[in-house]
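Asks: A predicted structure for the sequence below; I have some questions about it.
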Amino acid sequence: MQLLHRRTDGSAARPSLFEALHSRNYRLWASGQIVSLIGTWMQRIAQDWLVLELSGGNGLAVGIVMALQFGPTLVLSVWGGVLADRYDKRRLLMGTQAAAAVFGLVLGLLDVGGVVALWHVYVLALLLGCSSAIDAPVRQSFTIEMVGPARLPNAIGLNSMTFNLARIVGPAIAGVGITLVGTGWVFLVNAASFAAVFGALVAMRPAELFTVERAPRRKGQVREGFRYVAGRPDLCVLLATVFVVSTFGISFPLSLSVIARNTFDKGADAYGFLSTVLAVGTLIGATLAARRRGTPGIRLFVLSAAVFGIFETLAGLMPAFWAVAIMLIPAGAVQLTFSTIAMNILQASVPSDMRGRVMGIYMLCFLGGTPLGSPLLGWVADVVDPRAPLVLGGIVSLIAGLGAALVVRRTHVDDVAMPDVGVDEPRTV
C-alpha cells in the first residue's frame, strides 16, 4: 500500500519529497552517490575535452570513445542482470565501484604524467564500459531492496535528483578545473570520489534490506529474460522507444562539446556550463518525479518522448550560445521525465526474480545504441554542422514518440495486467 502522510482532516496527502530517506540504508546510499556522481560527471567532461584536444577537435573521435564506453552494454548488461537476480547486489556493487575507481586512477596518472595518448583513452573507456555495463542493472534493481515497493517511486525520483545535482555541480567544477589544472587532476579527483559510495555500501545493515526472491542458477536465464519481455506488449513498446530516443536523442555529451568548441569557439568552461544548464532542467524534472504518487502510465511516457524531441530540435536550431543554453532547460526536464517514467514502470511491474534481467535489457536499450548512434552523430557534426546531432536527434525522438503513441492507442497495451512484484518486508525492522 502506498505510504502517505495524513492530513488532520483524515484525507491522504502527497508523499514527502524525501520519503525514501526514512530508510537508513538508502540515506547512506544517496549520500555516497552524490559524492561519487559528482566525480563521475567531472570525468565525463574531462574525458570528452581530452579527446577533443588529442584529436584536434574531431567530433568522430568523441563519438568513438563514447561507443567504446557504452559498447560493452550490448554484451554485458543482460548478464549483469543475471548476476543481480542470483547474487548479493550490495557485494556486486562493491566490486564494480572499485573497478571504476582503478580505471579513473590509471587515466589520471597517465594524463598528469604527460604520456597520455588517444589510444589510452579508448582502452580505458572500454574497460570502464565493461564495469558500468554490469554495475547499471545491479544498481537499478538494488533500489527496491533498500526502500521497499511502497517508497520505490519516490526513491527513483530521488535517485534522479541525486544524479542531476551531481550533473549540475560536476561539469561546473570540471570546466573550471580543466582550465586551472588540466584534465588529469580531474580524473584523479573522480577516482578518489568512489571511496564515498564504497564506504556507504560497507556501512549498510544487510538485515534491514527488503528481502526479494532470487533466481536459481540454471541455464537459459538470459533467454528467459528476453522471453518475459517479449510476452509483455507494454514493455516492448517502452523498450523500443527508449532504444530509439537514447540512441539518437540523448547524445548531449557529444553534441554539447562539439557545439561549444566548433560552433561558438569556446573552451571547456563553456562546455561545462551547457552541461550544467541541461542538468538544471533534469533536476527540475527529477524533483517533480520524486513528488509523483504511484506509478505513471505508458501514455505519459510516450508523450514525454515526443515533447522531448520538440525541445531538443529547438535547442539545435537556436542561433546564439545563450539561446541554446535556455532551451536546454525544458529539454532536460522532459528528458528526465521520459527516463524516470520508464524506470518506474519497469521496476514496479516486474517480479523480483526477473527484475535484474529486465533492468539489464533496459540498460541494453538505453545505452546499447550509443555505439551505433555516437559515431554516426559525430560524423554528421563534422560533415554537416555541429548543431546537426541535436536537430537530427530531436526529430527522430519526436517520430519515435508519435509512433509509440499510435501503437498504444491501437493495441491498448496500457491495459496489460501488472504481476505481483514479490518483495517482502525487511528481515528486521
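Replies: Noted; the coordinates are in hand.
Asks: could you use CA atoms for every contact and neighbour count after this?
Replies: OK.
Asks: burial of residue 197, as a residue count?
Replies: By other CA atoms under 10 Å, 24 other residues sit near residue 197.
Asks: contact partners for it?
Replies: The contact partners of residue 197, by CA atoms under 8 Å, 6 or more residues apart in numbering, come to 29, 31, 32, 33, 35, 36, 97.
Asks: and the next element down the chain from whichever strand or helix holds the fifth one?
Replies: Element membership of residue 35, judged by DSSP states H and E, is helix 24-55. Downstream of helix 24-55, the next assigned helix or strand under DSSP H and E is helix 59-70.
Asks: and the angle for that following helix with helix 24-55?
Replies: 150 degrees (axes from the mean of the first three to the mean of the last three CA atoms, to 10 degrees).
Asks: helices and strands around the next helix or strand after helix 59-70, which ones?
Replies: Sequence order places helix 73-86 as the next helix or strand after helix 59-70, per DSSP H and E. Packing contacts for helix 73-86, counted by 3 or more CA pairs under 8 Å, 6 or more residues apart in numbering; DSSP states H and E, involve helix 118-147, helix 221-230, helix 352-367.
Asks: right, so those helices: which one is the most enclosed?
Replies: Most buried of the helices and strands packed on helix 73-86, by mean neighbour count (mean count of other CA atoms under 10 Å): helix 352-367, with a mean of 27.
Asks: got the contact list for it?
Replies: 70-71, 73-74, 77-85, 133, 136-138, 140-141, 212-215, 222, 225-226, 229, 239-240, 242-243, 246-247, 346-347, 350, 421-423.
Asks: cool, stretch 89-96 as well?
Replies: Applying CA under 8 Å, 6+ apart, the set of residues contacting stretch 89-96 is 84, 131, 132, 134, 135, 138, 139, 142, 198, 201.
Asks: mind checking the end-to-end distance for stretch 198-213?
Replies: End-to-end distance of stretch 198-213 (CA to CA, to the nearest Å): 25 Å.
Asks: below is an additional structure, to be compared with the one above:
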Amino acid sequence: MAAKPPHPLTFRDYRCYWIARFSATIAQTSMVVVIAWQVYDIARETMAPREAAFQLGMIGLCQFLPLALLTLVVGWVADRVDRRFIVRLTALLEAACAIALTLMAFRHTTTLPALFTIAALLGVARAFANPAMSALAPNLVPPAVLPQAIAISSVSWQTGAVLGPALGGYLYAIHTDVPYGVAAFCFLLTFSMLMLIRPIPRTTIARASPLRQMIDGLHYVRRNKMVLGAISLDLFAVLLGGATAMLPVYARDILHVGASGLGHLRAAPAVGSMLTAIFLGFRPLRNHVGIKMLAAVCVFGAMTVLFGLSTWMPLSLLALALLGAADMVSVFVRQSLIQLYTPNEMRGRVGAVSSLFISGSNELGEAESGFLAALLGPVTAVVAGGIGAIGVTLLWSRLFPELRRAKTFAPPAHLVQPAEEVRP
C-alpha cells in the first residue's frame, strides 16, 4: 500500500508562501473594495448612477491594460529571473501604492485621476506577481502533494478575501486612511515572509532569442488543448458573469446597505469559496474532475442570475456565497490541471498567459460590466452575464472535449518533477 503523501504545511518554505499569500490577499481585497467605493462615491457627487457605474468600468480597465501589455514580458521574466525576487519586489510596489493612498486619504486630497493612477500601478504589480507566484508554488512541494497544496493555498487566498473586504469596509467607516494603512502593513508582512523562502532550483530555457522564448509560452498554450480549454473557459465565463463589479451599485442604490454592507457583499463569495477550499484541502477531488469543473461553472452562472434579480440582502448574500463555492471548485480543478500539465521551465510563461486570461475575466470583466450597466442598467447587465456564462460553459464542453474527458489530475509522465527537488 502506497504511503500517504505528507501535508503541504509540513514544508517550511510552503508555510512562508502560505502566510505571504494570506497577508497579501487581505491587503489587496481590502484596497479593491475601498478604491471601488471611493470611485463610485466621488463620481456620484457629480454624476448619475449609470455614469458613475461607467467609472467603475474604467477602474477595471486601468488594472487590466498593464497585464495585457506586459503578458509576454512578465512570463519570460518569471522563467528567467529568480521568482522569489519578483514577488518580493512587487510586494514592495504594492506597499508603496497603499502608503500613497493612505497619505491622500489622510489629507483629503483623493481624486478620481489619482485612484486611476494607483489602480494602474497595482495592475503592473499584479502582472509581474501572478505568474511568478503561481510558478513558485510547484517548486515548494512534491508533485503528489500539489493538488492539495493548491487547495490549501486557496484557503489562504479565500480566507484573506473574506476578511479583506469586510475589514476594508469597517476600517473605512473609522476613517478613510485606516484601511490603506493596514494594507501597507500587510504588504510589508508579505515581503518579510517571501524573504524567508530559501533558494529554489533554477529553470533552464533552450537557447533562443527573448522574443522567441516569450512566444513559446503562447504556442504551448495553443497546442495543449487541456490547458487552453481550462484557461479560456475561465476567461469567457467570468468575463460575462462579473457580478462583483456591480457591488458598489447594488450596495448604494439597489440594496441600500452602504459601505459596511458593501463589505458583506464583497466577503460573501469568499466565504463560500473559503469553506469549499477547506473541504477540498481535506477531501480533494480525485475523479471526474473535468465534468465537475464544467458543472461548477454552470452553477456560477445560475447564482449570478439569482443575485442580479435579488432585492433582498439575505438572498443576495446566499447567491454570492454559492457563486463563490462554485467558482472555488472550478479554480481548484483548473489550477491543478494547468500546473500539473505544464513543465517547470514553461510555468512562468504559461502562468503569464493564464494571468492574462484570469485578469481578463476579472478586471476586464469589471470594465465590461460597468460599460454594459451604463447602457442597459446594472440588473440587466448582471442577469445577462450569468446567462452568458452558462451558455459559454455548454459551448466549451463541445469545443474542448478534453475537459469532459479529464478523469484525474495525473500528469503525463515526462512532466513529473522528482520529489527530491523539494525540501521539507
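Replies: Okay, I see it. It should be emphasised that the depicted structure is a prediction, and the values quoted were computed from it without experimental measurement.
Asks: ok, so of the contacts of stretch 89-96 of structure 1, who is nearest residue 102 of structure 1?
Replies: Relative to residue 102 of structure 1, the closest of the contacts of stretch 89-96 of structure 1 is residue 131; by CA to CA it sits at 10.7 Å.
Asks: from residue 188 of structure 1, how far off is the closest one?
Replies: Residue 131 of structure 1 is 18 Å from residue 188 of structure 1, by CA to CA.
Asks: so what corresponds to residue 37 of structure 1 in structure 2?
Replies: Under the alignment (TM-score structural alignment), residue 37 of structure 1 pairs with residue 25 of structure 2.
Asks: give me the neighbour count for that match.
Replies: Residue 25 of structure 2: 25 neighbours (other CA under 10 Å).
Asks: quick check: which element contains the nearest residue to it once chain neighbours are set aside?
Replies: Nearest non-adjacent residue to residue 25 of structure 2, counting by CA to CA, 6 or more residues apart in numbering: residue 160, 5.1 Å away. For residue 160 of structure 2, the host element (DSSP H and E) is helix 146-174.
Asks: show the subsequent helix or strand relative to that helix.
Replies: By DSSP H and E, the next helix or strand past helix 146-174 of structure 2 is helix 178-195.
Asks: distance of the residue nearest to residue 419 of structure 1 when sequence neighbours are not counted relative to residue 47 of structure 1?
Replies: Once flanking residues are discounted, residue 419 of structure 1 sits nearest to residue 349: 6.1 Å by CA to CA, 6+ apart. Distance of residue 349 of structure 1 to residue 47 of structure 1, computed by CA to CA: 37 Å.
Asks: more neighbours, the two?
Replies: Using other CA under 10 Å as the criterion, residue 349 of structure 1 and residue 47 rank with residue 47 on top: 22 against 17.
Asks: quick one: contacts for that one?
Replies: 121, 183.
Asks: and residue 388 of structure 2, by the same measure?
Replies: Here residue 388 of structure 2 is in contact with 237, 240, 241, 301 (CA under 8 Å, 6+ apart).
Asks: what residue of structure 1 matches up with it?
Replies: Checking with TM-score structural alignment, residue 388 of structure 2 has residue 396 as its match.
Asks: quick one on the thing from earlier: quick check: the helix holding residue 160 of structure 2 aligns to which part of structure 1?
Replies: Going by TM-score structural alignment: helix 146-174 of structure 2 matches residues 152-180.
Asks: that stretch against structure 2, how far on average?
Replies: When structure 2 is overlaid, stretch 152-180 of structure 1 sits 1.1 Å from its aligned residues on average, using mean CA distance after the TM-score superposition for structure 1.
Asks: what comes up buried for that stretch?
Replies: 152-178 (16 or more other CA atoms under 10 Å).
Asks: stretch 209-221 of structure 1 too?
Replies: Result for stretch 209-221 of structure 1 [16+ other CA under 10 Å]: buried residues 209, 210, 211, 212, 214, 215, 221.
Asks: how close does the most centrally placed residue in structure 2 get to residue 364 of structure 2?
Replies: Compute the mean C-alpha point of structure 2, and by CA atoms, centre = their mean the closest residue is residue 358, 6.8 Å away. Here residue 358 of structure 2 is placed at a distance of 9 Å from residue 364 of structure 2 (CA to CA).
Asks: same thing with residue 201 of structure 2?
Replies: In terms of CA to CA, residue 201 of structure 2 sits 35 Å off from residue 364 of structure 2.
Asks: same question, residue 304 of structure 2
Replies: In terms of CA to CA, residue 304 of structure 2 sits 17 Å off from residue 364 of structure 2.
Asks: ok, residue 173 of structure 2 next?
Replies: 29 Å.
Asks: please enumerate the strands of the stretch 301-429 of structure 1.
Replies: Using DSSP state E, counting those that start in this stretch, the strands found in the stretch 301-429 of structure 1 span residues 423-426.
Asks: hang on, residue 211 of structure 1 is in a strand, isn't it?
Replies: Yes: assessed by DSSP: H, G, I helix; E, B strand; the rest coil, residue 211 of structure 1 belongs to a strand.
Asks: quick check: closest non-adjacent residue to it.
Replies: Nearest one to residue 211 of structure 1, counting by CA to CA, 6+ apart, is residue 424 at 5.3 Å.
Asks: also residue 138 of structure 2?
Replies: Nearest residue to residue 138 of structure 2 in three dimensions, chain neighbours excluded: residue 146, at 6.5 Å (CA to CA, 6+ apart).
Asks: and if you look at residue 271 of structure 2?
Replies: Leaving aside its chain neighbours, residue 271 of structure 2 sits nearest to residue 162 (5.6 Å; criterion: CA to CA, 6+ apart).
Asks: same question, residue 99 of structure 1
Replies: residue 131 (6.6 Å).
Asks: so what's the equivalent of that neighbour over in structure 2 up against?
Replies: Residue 131 of structure 1 maps onto residue 125 in structure 2, with residues paired by TM-score structural alignment. The contact partners of residue 125 of structure 2, by CA under 8 Å, 6+ apart, come to 90, 91, 93, 94.
Asks: distance of residue 125 of structure 2 relative to residue 194 of structure 2?
Replies: To residue 194 of structure 2, residue 125 of structure 2 is 15 Å away according to CA to CA.
Asks: now residue 302 of structure 2
Replies: 39 Å.
Asks: give the burial count for residue 95 of structure 1, as a bare number.
Replies: 14.
Asks: how far away is it from residue 89 of structure 1?
Replies: From residue 95 of structure 1 over to residue 89 of structure 1 (counting by CA to CA), the distance is 10 Å.
Asks: do residue 152 of structure 1 as well
Replies: 17 Å.
Asks: same check on residue 298 of structure 1?
Replies: 28 Å.
Asks: what of residue 196 of structure 1?
Replies: 17 Å.
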